[in-house]
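Colleague: output the structure for:
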Amino acid sequence: MAEEAYKVPRMKLGSQGLEVSAQGLGVMGLSAFYGAPTPDTKAVALLRHAINSGITFLDTSDFYGPETNELLLGKALKDGLREKVELATKFGLVTSEDGKLGFRGDPEYVRSACEASLRRLGVTCIDLYYQHRIDTTVPIEVTMGELKKLVEEGRIKYIGLSEASASTIRRAHAVHPITALQIEWSLWSRDVEEYIIPTCRELGIGIVAYSPLGRGFLASGTKLVENLEHGDPRKSLPRFKEENLEHNKIVFEKVQAIATSKSCTPAQLALAWVHHQGDDVCPIPGTTKIENLNQNIGALSVKLTPDDMAELEAIARPDFVKGERYWDVITTYDHAETPPPLSSWKQV
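Modeller: You can find the predicted model right below:
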């Protein structure tokens, strides 16, 4: 499939006015978690190729690296490129001195994290600022109160949440409109369709689908697991464990067969399925290779009929894949409730 000539369309993300490329780029893997960091020269070249190809919605976090991913993106956005992109970053995941993962949403931390991200990115304003994970010790109203102040001060334009429950989304949205929810959504992970997606659509919140290729599994199946570098944390994910992998590979094999019949790659088919979920959904696949980026752009030109969608969804039923998405230490929307507001937290 020819990818190079395809023009990436634009879309409205949420109902607050943010416009982004209809497909974004998850920048994380260039610096963290998925093998050794990509050399800066090569990473910057990929980022600039993405921008020049019309992929202008770039997603990072202060946790990636940590911090080095934001520095990398800041380097890539020099020479006048900042005005061409929609820049998203996140706060809220922290690591203690003993290496334990934690979560923070208190106002003091929200502000200091934002100021630090602005410095690393080399910008004066962040387009979309997400709470990366919900701090279940702080009422969401309190966290949102500080984010609202940052909007009023012009440090951020729009507010997002990541892996938030339906009730937390509602409570946050009541303080200040949420522009986007970032959530894992793919043929590999469809549990969000029951409550999370309908809540976002009711409230006019855009949906940013991370890991739309199942952390690479929907692109290459078991070959992915076989070829992961030493230290790649995906090796320890429950879905990639031997006791689950033999069952889970069925999804990839069937997706691969349909992709062959449609003259596209499995990755393009899986991404196309996400794109066909609606004009309020923007997937943000990540990659370290320009050829994969071009292939992902090609997914935008894959057309799926209602029968195609039904066939894919019959293969990848929400209850089919074995194993949890994450390890127990990572909070997901299933564990994202915050306490009710307390009188001592009157800051909103």
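Colleague: from here on, just use CA atoms for contacts and neighbour counts.
Modeller: OK.
Colleague: buried sites along the longest helix seen in the chain?
Modeller: Longest helix of the chain, by residue count under DSSP state H: helix 242-261. Buried residues in helix 242-261, counted by 16 or more other C-alpha atoms under 10 Å: 245, 248-256, 258-259.
Colleague: turn these into CSV, columns for distance to Y109.
Modeller: As requested, these are exported to CSV (distance: C-alpha to C-alpha, whole Å):
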residue, distance to Y109
L245, 40
N248, 40
K249, 42
I250, 44
V251, 42
F252, 42
E253, 45
K254, 46
V255, 43
Q256, 45
I258, 48
A259, 46
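Colleague: let's compare: structure for the following, please.
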Amino acid sequence: MRTTTLGRTGPTVSAIGLGGLPMAGAYGPAGDPAGIVAHALDLGVTLFDTADYYGRGAGEEVLGRALARRARPGHGSDVVVATKTGILHRDGGPPGLDGSPEHLRRACEASLRRLGTDRIGLYQLARIDPRVPVEESMGAMAELVAAGKVGLVGLCEAAPATLRRAHAVHPVSVLQTEYSLWERHVEAAILPACRELGVTLVAYRPLGSGLLAGRRTDPATLPPGDFRHRDPRFAPGNLGPNLALADALAVLAREAGAEPARLALAWLLAHDGVLPIPGTLDRAHLAADLGAAELRLDEGVLKALEELLPPHGPAGERYPPGLLATVDRG
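Modeller: Take a look at the predicted model:
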């Protein structure tokens, strides 16, 4: 497995991480999350990402138990566990946000317990709380680093100006946001800011929730708990055009002699400072995804991909309106 560093100074991790959303049941029943974690470790994955709001804490518990069977998260391990906080579940409407120092301290202690460790490798603020200056949030995270409870800190879905303000308080190692062949908003200003500051861009949903991997999905067949029921890109009127884009990618992948998922992830890896974290519970899909780390794309293939899936993106917004309002905050 190829490796990279988180931020300017490390640690060194696998060039592709494993996203933990499926382990919390976001795509339906989680099946055997311990098995997929063990398989990922066997294949060289050393970065595992989750969040305290995945399954209301279940995602962290599942990951912690799975890693405890094979490697100890935190001290003395080459595995880096990344988790996030700052999003609050509500019974109705969009989730709430809390980036207050008080919440961050409480949430960190709860995550440590659920993960079964005394140190979180990478702790990330999942969204920027408009009621709390980012300097206050980052100050609390810096205190967690000083206390030895956290190794590195990161932000998610932050605008460049916010990233710079946070970085002035304490080094930000990671900015996590959606980035893929068809979601390329970061290329305008976010990715350049990350490179300027030495921040690794961690790309979530790098396969468009499965569509870019050639996994055709009929929303009518999805289990009730699958979040794609609320994803605008799977909605009637949008799904058809998006499947057509995915089919065109599959044709190009066949011509290149690679699976669509491998091609889409290799395209991301061709961009300096980008680390994708696809999520899956399928061992064959995982092996195909990780194979992207060994695939080098020539200029002809890169150009064909750029022309196939232009920067204006797919049909439909990234999220429903309430969630969309929380991303890329300045």
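Colleague: so where is the longest helix of structure 1 in structure 2?
Modeller: Aligned by TM-score structural alignment, helix 242-261 of structure 1 falls on residues 236-255 of structure 2.
Colleague: now swap in stretch 109-126 of structure 1 and tell me
Modeller: Alignment of stretch 109-126 of structure 1 against structure 2: residues 103-120, by TM-score structural alignment.
Colleague: what does stretch 60-70 of structure 1 give?
Modeller: With TM-score structural alignment as the criterion, stretch 60-70 of structure 1 aligns to 50-60.
Colleague: hmm, who's touching the matching stretch?
Modeller: Stretch 50-60 of structure 2 has contacts (C-alpha atoms under 8 Å, 6 or more residues apart in numbering) with 19-21, 23-26, 63, 81-85, 87-89, 107, 111, 114-115.
Colleague: give me the buried subset of those.
Modeller: Here, 16+ other C-alpha under 10 Å leaves 19-21, 23-26, 63, 81-85, 87, 107, 111, 114-115 buried among these.
Colleague: can you flag which of the contacts of stretch 50-60 of structure 2 belong to helices?
Modeller: Among these, the ones falling in helices (DSSP H) are 63, 107, 111, 114-115.
Colleague: between which two of these is the distance greatest?
Modeller: Pairwise distances across these peak at 16.7 Å for L63 and A107 (criterion: C-alpha to C-alpha).
Colleague: mind listing what the residue most central in space within structure 1 touches?
Modeller: Centrality entry for structure 1: nearest residue to the mean C-alpha point is Y210, 3.1 Å, by C-alpha atoms, centre = their mean. For Y210 of structure 1, the contacting residues are 26, 182-185, 283-285, by C-alpha under 8 Å, 6+ apart.
Colleague: turn the ones in helices among the contacts of stretch 50-60 of structure 2 into JSON lines, columns for distance to H185 of structure 2.
Modeller: Output for those, formatted as JSON lines (distance: C-alpha to C-alpha, whole Å):
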{"residue": "L63", "distance to H185 of structure 2": "30"}
{"residue": "A107", "distance to H185 of structure 2": "30"}
{"residue": "S111", "distance to H185 of structure 2": "31"}
{"residue": "R114", "distance to H185 of structure 2": "34"}
{"residue": "L115", "distance to H185 of structure 2": "33"}
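Colleague: closest to G99 of structure 2 out of those residues?
Modeller: Nearest member of these to G99 of structure 2, counting by C-alpha to C-alpha, is A107, at 10.3 Å.
Colleague: so that closest one makes contact with T85?
Modeller: Yes: because the distance of 6.9 Å satisfies C-alpha atoms under 8 Å, A107 of structure 2 is recorded as touching T85.
Colleague: just the helices from the stretch 101-250 of structure 2, written as ranges.
Modeller: In the stretch 101-250 of structure 2, helices defined by DSSP state H, counting those that start in this stretch lie at 101-115, 134-146, 160-169, 190-197, 239-256, listed in chain order.
Colleague: is it possible to get CSV of those helices that adds distance to G291 of structure 2?
Modeller: Listed next are those as CSV, based on distance: least, C-alpha to C-alpha, whole Å:
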stretch, distance to G291 of structure 2
helix 101-115, 28
helix 134-146, 34
helix 160-169, 32
helix 190-197, 24
helix 239-256, 14
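Colleague: so what's P233 of structure 1 closest to, chain neighbours aside?
Modeller: Leaving aside its sequence neighbours, P233 of structure 1 sits nearest to F33 (C-alpha to C-alpha, 6 or more residues apart in numbering; 6.4 Å).
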